[in-house]
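K.L.:
Model the structure of this input:
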Amino acid sequence: MLKIQVKKFSELNIEELYQLLQLRSEVFVVEQDCVYQDIDGKDQNALHVIGYKQNRVVAYTRIFKPGDYFNFASIGRVVVAKNERQFKYGYDIMNASINAIETNYNTTEIKISAQCYLKRFYNNLQFFEVGEAYLEDGIPHIGMLRTV
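P.N.:
All right, here's what the predicted structure looks like:
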C-alpha cells in the first residue's frame, strides 16, 4: 500500500530529498538515457507529492500553482520506481497530485508536459492533448490539459 504525503520544500528532510532526487535520476537520467538538468531551481517553489512504501520513496510528483510554470496549475516529474509500476502507483500519485492542486490552489485546471508514449495513461486521468508534439530533452512530449 502506498502512503502519500504532500510537503513544501522546506518540510522535506535530508533523507526524503535524497530519495526523491535518486528516484528521479534513476528513471529520467539512467532508465530513459537522457542527460538533462534535473535540479533546475524549481523544487523550492513546488509542493512535493511523495509516495512511500515501507518508508522508501517509490512514487513522486511536484506540483505548481498557476503562473509558476504554466498559466495553469501543473504537475511535473511524475515518476514511479521501475520495480513498483505493476502496482499502478502512477494513478495513485497522480490522483493525489490532482487533489493537492484542488485543495492548495483552488483550481481544477491543470496543464502537464507529458511524454507522448504516456498519452493513454493521462487520458485515463481526464487529461487531453493540446497543441502539437515537441521534443523536450530529446524525448517526444505533448501538452495536455485537464479542466474537469
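K.L.:
hey, let's count contacts and neighbours off CA atoms from now on
P.N.:
Will do.
K.L.:
By residue count, what's the longest helix in the protein?
P.N.:
Of all segments of type helix in the chain, defined using DSSP state H, the longest is helix 89-105.
K.L.:
packing partners for that helix?
P.N.:
strand 3-8, strand 47-53, strand 56-64, strand 73-80 (3 or more C-alpha pairs under 8 Å, 6 or more residues apart in numbering; DSSP states H and E).
K.L.:
could you redo the last one with a cut-off of 10 Å?
P.N.:
strand 3-8, strand 47-53, strand 56-64, strand 73-80, strand 110-115, helix 119-123 (3 or more C-alpha pairs under 10 Å, 6 or more residues apart in numbering; DSSP states H and E).
K.L.:
Please give the structure of this sequence too, so both can be compared:
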Amino acid sequence: MPVTYHRAAAAEIAPETLYRMLWLRLRVFVVEQRAAYPELDGRDIEPGAELMWAADGDEVLSTLRILRDPAQMRIGRVATDAAARRRGIAAELMRRAVARCEERAPGLPIVLDAQSQLADWYGRFGFEISGPPFSEDDIPHVPMRRPGATT
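P.N.:
The predicted model follows:
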C-alpha cells in the first residue's frame, strides 16, 4: 500500500488511529529512548493543536504535532517507527508540517526542540539552532527556529 499523509485535531481522529499514534510516541520516546516523562502532556488537545501522521493502511509509521504558541508556531513530538526510518517518510511529514504552519500563520517563525543528534536533519527544513544546548530526560537537545517569511 502507498504511504498516506493525514492531519486533524485529536477529537477528529478515529480512536484506533489516535491510539496507534500515541502508542508510537510512547514506543519511541519512553521505551526506545528510555525517557520516563509525561509524554501525554495535555497539549495535543489544546485549541488549534493539530496532529499529523503518515500511515500504511492502518499502521502509523510517523507522527508529529503542531501547536500555536504566542507569536510562533511549534512542531513537536516527531516520532517515526524504527522500521520506517530512512525511507523519507518523516522528511515528507516534516515538509508538510512546515507548509501547514506557514499556511496557518504566515510570517510567524516556527520553533522546535531537537534532540542534538537530529539538528542537521531539521536544518534541511530551514531550522537553525537558536539557543544554548539543554538536557531533557538526560537527552541532549537544542532549541531550533525557522524564521518566518518577511513580506
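K.L.:
and for the longest helix of the first structure, what span of the second structure is it aligned with?
P.N.:
Mapped onto the second structure using TM-score structural alignment, helix 89-105 of the first structure spans residues 89-105.
K.L.:
any idea how far that stretch is from the chain center?
P.N.:
9 Å (C-alpha atoms, centre = their mean, to the nearest Å).
K.L.:
Quick one: map His48 of the first structure onto the second structure.
P.N.:
Checking with TM-score structural alignment, His48 of the first structure has Leu51 as its match.
K.L.:
nearest spatial neighbour of its match, skipping sequence neighbours?
P.N.:
Ranked by C-alpha to C-alpha, 6 or more residues apart in numbering and with sequence neighbours excluded, the top spatial neighbour of Leu51 of the second structure is Arg65, at 4.4 Å.
K.L.:
Would you enumerate the residues in contact with that neighbour?
P.N.:
With contacts defined as C-alpha atoms under 10 Å, 6 or more residues apart in numbering, Arg65 of the second structure is in contact with 7-10, 43-44, 49-53, 74-79, 97.
K.L.:
From those, list the buried ones, please.
P.N.:
Among the contacts of Arg65 of the second structure, the ones that count as buried by 16 or more other C-alpha atoms under 10 Å are 7, 9-10, 44, 49-53, 74-75, 77-79, 97.
K.L.:
Contacts only, for Pro66 of the first structure.
P.N.:
Counting by C-alpha under 10 Å, 6+ apart, Pro66 of the first structure touches 72-74, 101, 105-107, 109-111.
K.L.:
Fine by me, thanks again.
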